Every structure is written in structure tokens, then in C-alpha cells.
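In: generate a structure from the sequence data that follows.
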Amino acid sequence: MAEEVKLLKTWSSPFASRVVWALKLKGVQFDPIEEDLSNKSPLLLKYNPVHKKIPVLVHNGKPISESLVILEYVDETWKQYPLLPEDPYERARARFWAKFGDDKVSPSLWSFIIKEGKEQEEAFAQALENLKILEEELKGNKFFGGERIGLADLALGWLAERGCVVEEVVGVKIVEKEKFPLLSAWMKAFLEVPIIKESLPPHEKLVTRIRDIREKFLAAAQPK
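Out: All right, here's what the predicted structure looks like:
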């Protein structure tokens, strides 16, 4: 019986992108299934009845949800190109930085995108503090995983993938090379990896999507 791997995703989801990258780095063949989250398919509701969100990896009929959980499952199932180091301490650190990206970096940048005035300034200040922490962690390394891409890099890959998109939409430079030389070099190196480069969402399409989302949030925040 042939192995069956499906990935329920959307083209613009950074959480889905990290799973796509992991599967491709490992050379795993999979069937990408594009979901419309405004009209969720019976398949998505069947395989992720709890959160009803993407991504969902379906391996031989068994669904796995939540992108960081999926990354670990992928790493444990397909041993080629390990995403996590063998050393337990280093594995824990990789998990920590992946979580830091989701819990701290992403929310602060998202607030920066959808806020205005003082709230936006505060979000930007917090985002810069979080980026400084990432800059410090990269000292002596090309990637967060060392000399090649690992789990933490995939988890933080959205920053490289759409950092310039956010800058274009908001009109403010976020990752300045002078302030964040290591982070800037990491973003460049990450995006130059062929498997990553070929799997990026269309730039202009993503700019339009993020801009539309920003405008909707700002319009909703206006006094009635």
C-alpha cells in the first residue's frame, strides 16, 4: 500500500508554509489541498473538528493538527534531514524559540500592522524588543538551527517570508540591516534556500491580502 500524505492548507497561511517547507526539505511527496476558510470543507471539519483550522496533515488517513505539532510529527516520522538536534538541551532550545516566535514575535508584529497611533507605536516598540532577542540568539550561527535550517528556522520562517511585505504595507522599515545585521543575514540566507524560495506565496498577492486585512481592522476600529 502506497503511503498517503495530504496537507490541508491555504496559500497565504504562514503556519501552513512551515509544514510545506518541512515536507519538501525531507523529500516527502504530498497532496496539497487548498481550503477556503470562508466556506470550510467537510474534509477540514472532519479532520480538525476541534479548531476547524488549517494546517492539517493527514498521514495514511490519520490527521494531525497545529503546525508546531505537525513539524515534530514530520521530523519523527521521516528521519531524513533531521529538523531537531540529537542533544536534548538543544532540542528544548529549538522548541523554545519556535514558541517564542508564535507567542511573542508574531503577536507584536500583527498588532503593529492592524493598529494606529499610540497603540501602533507601542506594538512597534515591543516588536523591536523581540527582534533584538532573536538577533542575540543568532550570534555565531547562520541559522537558528546552526549551519542549516532546523525546526526553529521553519517556525520563524514567516518573518523572512513576509517581513518585507509588512514593511511595504505599513511603510515602515522593521528589520534594518544596521540594527539587525544577523537577523537580516538570516532572512536573506533562509529565502535563498531553493526549496524555500520555490514555495513562497506570490509577493504582490500577499501584499494585497495583508493590506486588505489591515484596512478592515482599521475601519472597524473607527468610531461609529
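In: only C-alpha atoms from now on, for both contacts and neighbour counts.
Out: OK.
In: can you pull the buried residues of the helix or strand encompassing residue 100?
Out: Assessed by DSSP states H and E, residue 100 sits inside helix 88-100. Neighbour counts over helix 88-100 (16 or more other Cα atoms under 10 Å) mark 91, 93, 94, 95, 97, 98, 99, 100 as buried.
In: just confirm residue 58 is within a helix.
Out: No - assessed with DSSP: H, G, I helix; E, B strand; the rest coil, residue 58 is strand; it does not lie in a helix.
In: does the residue nearest to it when sequence neighbours are not counted sit in a helix, a strand or a coil?
Out: Take residue 58 and drop its neighbours on the chain: the residue closest to it by Cα to Cα, 6 or more residues apart in numbering is residue 6, 5.0 Å away. Following three-state DSSP, residue 6 is assigned to strand.
In: how many neighbours does residue 6 have?
Out: Neighbours of residue 6 under the rule other Cα atoms under 10 Å: 18.
In: residues in contact with it?
Out: Applying Cα atoms under 8 Å, 6 or more residues apart in numbering, we find residue 6 in contact with 30, 31, 32, 33, 57, 58, 59.
In: could you also give me the structure for this next sequence, so I can compare it with the first?
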Amino acid sequence: MADEVILLDVEYSMFGMRARIALAEKGIEYEYREENLADKSPLLLEMNPVHKKIPVLIHNGKPVCESLVIVQYIDEAWKDKSPNFLPSDPYARAKARFWADFVDKKVYESGRRLWTTRGEELETAKKDMIDALKLLEAELGDDSYFGGDNFGFLDIALITFYSWFHAYEYYSKLSFEDHCPKLIAWAKRCMEKESVSKSLADQNKVYEFVLLLRKKFGTG
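Out: A predicted model of the protein is given here:
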């Protein structure tokens, strides 16, 4: 009996994109269901009653919530399928998880402030974002990917934000490539992978989506 895999998601979510990349990397077929967060489906509310958020991976009727947990679950549930996202060494695994958590705490929050704030708060957000990206660039070093020669867990965690970089740069007047050229080279390298390029939302469409959000929330 084949696995039943359903992904509840939103096209422009950098968190949902992580699940899409992980599924594509493993070659897992699944049903994609786009959610309307203004009118959440009964299935979403049933499958994630705690946070009521996407993404939710439903594997044979059982829900898995939170994007990094989903990526790890996919890695473990289909461990017979290559590639493996997390390294076998316990310390290397711990480091990958640490930096992925850093992405969620620092990159996401700074990025959100880049398009929702003005004035002094925006200037602080710009500094925080560049500081965070520089730390990640230092962690990458001269490797092809954060997993060394292999595209892995931290690469999946971070690359989805690349689809939002155009919007971030537009509203902050920053050039990430000027500040972090190695990191942008890494992002372009990741985009050469079909699993990534087909899973990420188009940067221009994300910008249009952010424009709508700014109007909706009165920050435009």
C-alpha cells in the first residue's frame, strides 16, 4: 500500500517551501493543498489544533507540524531514500539544528521588520539582518553548502528565504550581495537544483504579495 502524503501549505510561505524542497529531494509524491489563512480549512484546524498554522504534513492520516520538524520527519520516515539531510555525526547534527533555529529566530524576525517598519526601527532591522547573514556566511565558509559538499538540513532551512530577498531589499534599500557575496553565491548554487528552483516562490510574486500585505496592514 502506497503512502498517502498531503501537504497543507501556502505558496509564499518560506516555511512551507522547506517541506516542498524536502519532499522533492526525496522524490516523494504528495498532494498539495493550498490554504486560505483568512478562512482556514476544517482539515487544517483538525490537523494542527495547537497553532492552526501551515505547513502541516499529513502522512497516512497522521499530522506533523512545524517546518523544521517536518523536514527532520521526512528525513527519518524515508531514511531509505537518498539524500540524508542531517549528518550522521551527533555534533554536526547539533550544529545544523542550532543554525536552523538561528535562522527562524534572527533571519525571519529581521526580515519581517524590513517590510513592516520605518525610521529608526527599520535601520535597526537592517543592521540585525546583515549581522545575521554575515554570521551564516562565516558558518558556510568556503564550502559549497552548509553540509559541505552535500545540500542538507541547514541549506533547506535557509534557502527558502531567498524568495523573499527581493522584497526585503526593495523596502530596506539594502543589497545583500554587497554585504554577503558568498552567501548569495551559495543561494544561486542552491537554485541550480531542481528541487529548490521548482519549490521556491518567484521573487517578483513574493514582492507583489508583500505589497498587498503592506496595504492590508496599513504599512504601505
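In: can you give me the TM-score here?
Out: A TM-score of 0.93 describes the superposed chains when it is computed by TM-score structural alignment, normalised by the length of structure 2; 218 aligned residues with a Cα RMSD of 1.5 Å.
In: related to what we said a few turns ago, now, of the contacts of residue 6 of structure 1, which are buried?
Out: For the contacts of residue 6 of structure 1, a neighbour count by 16+ other Cα under 10 Å gives the buried set as 30, 33, 57, 58, 59.
In: quick one: which two of those are the most distant?
Out: 33 and 59 (13.3 Å; Cα to Cα).
In: which residue ranges form the helices in structure 2?
Out: With helices called from DSSP state H, structure 2 shows them at 14-26, 42-47, 67-77, 90-102, 108-116, 119-140, 153-159, 165-172, 176-179, 181-191, 194-197, 203-216.
In: turn those into CSV, including distance to residue 84 of structure 2.
Out: Below are those laid out as CSV (distance: least, Cα to Cα, whole Å):
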stretch, distance to residue 84 of structure 2
helix 14-26, 9
helix 42-47, 27
helix 67-77, 6
helix 90-102, 11
helix 108-116, 25
helix 119-140, 19
helix 153-159, 9
helix 165-172, 27
helix 176-179, 30
helix 181-191, 16
helix 194-197, 14
helix 203-216, 28
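In: which one of those lies closest to residue 83 of structure 2?
Out: helix 14-26 (6.6 Å).
In: now do that closest one: which elements does it pack against?
Out: helix 67-77, helix 153-159, helix 194-197 (3 or more Cα pairs under 8 Å, 6 or more residues apart in numbering; DSSP states H and E).
In: could you list every helix and strand in contact with the helix holding residue 100 of structure 1?
Out: Contacts defined by 3+ Cα pairs under 8 Å, 6+ apart place helix 88-100 of structure 1 against helix 151-170.
In: and the contacts of the helix it packs on?
Out: Residues contacting helix 151-170 of structure 1 (Cα under 8 Å, 6+ apart): 14-15, 17-18, 21-22, 68, 71, 83-84, 94-95, 97-98, 101-102, 113, 143-145, 173-175, 187-188, 190-191, 200, 203, 206-207, 210-211.
In: can you rerun that using 6 Å?
Out: With contacts defined as Cα atoms under 6 Å, 6 or more residues apart in numbering, helix 151-170 of structure 1 is touched by 14, 18, 83-84, 94, 97-98, 101, 144, 173, 187, 207, 211.
In: just stretch 38-53 of structure 2 next, same as before
Out: residue 63.
In: 7 Å instead?
Out: 35, 63, 65 (Cα atoms under 7 Å, 6 or more residues apart in numbering).
In: out of these, list just those in strands.
Out: Filtering those for membership in strands, criterion DSSP state E, returns 63, 65.
In: take the contacts of stretch 38-53 of structure 2 and lay them out in a markdown table including distance to residue 167 of structure 2 and neighbour count.
Out: Converted to a markdown table, these look like this (distance: Cα to Cα, whole Å; neighbours: other Cα atoms under 10 Å):
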| residue | distance to residue 167 of structure 2 | neighbour count |
| --- | --- | --- |
| 35 | 22 | 19 |
| 63 | 32 | 18 |
| 65 | 27 | 21 |
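In: on that earlier part again, which pair in the contacts of helix 151-170 of structure 1 has the greatest spatial separation?
Out: Largest separation among these by Cα to Cα: 84 and 211, giving 35.0 Å.
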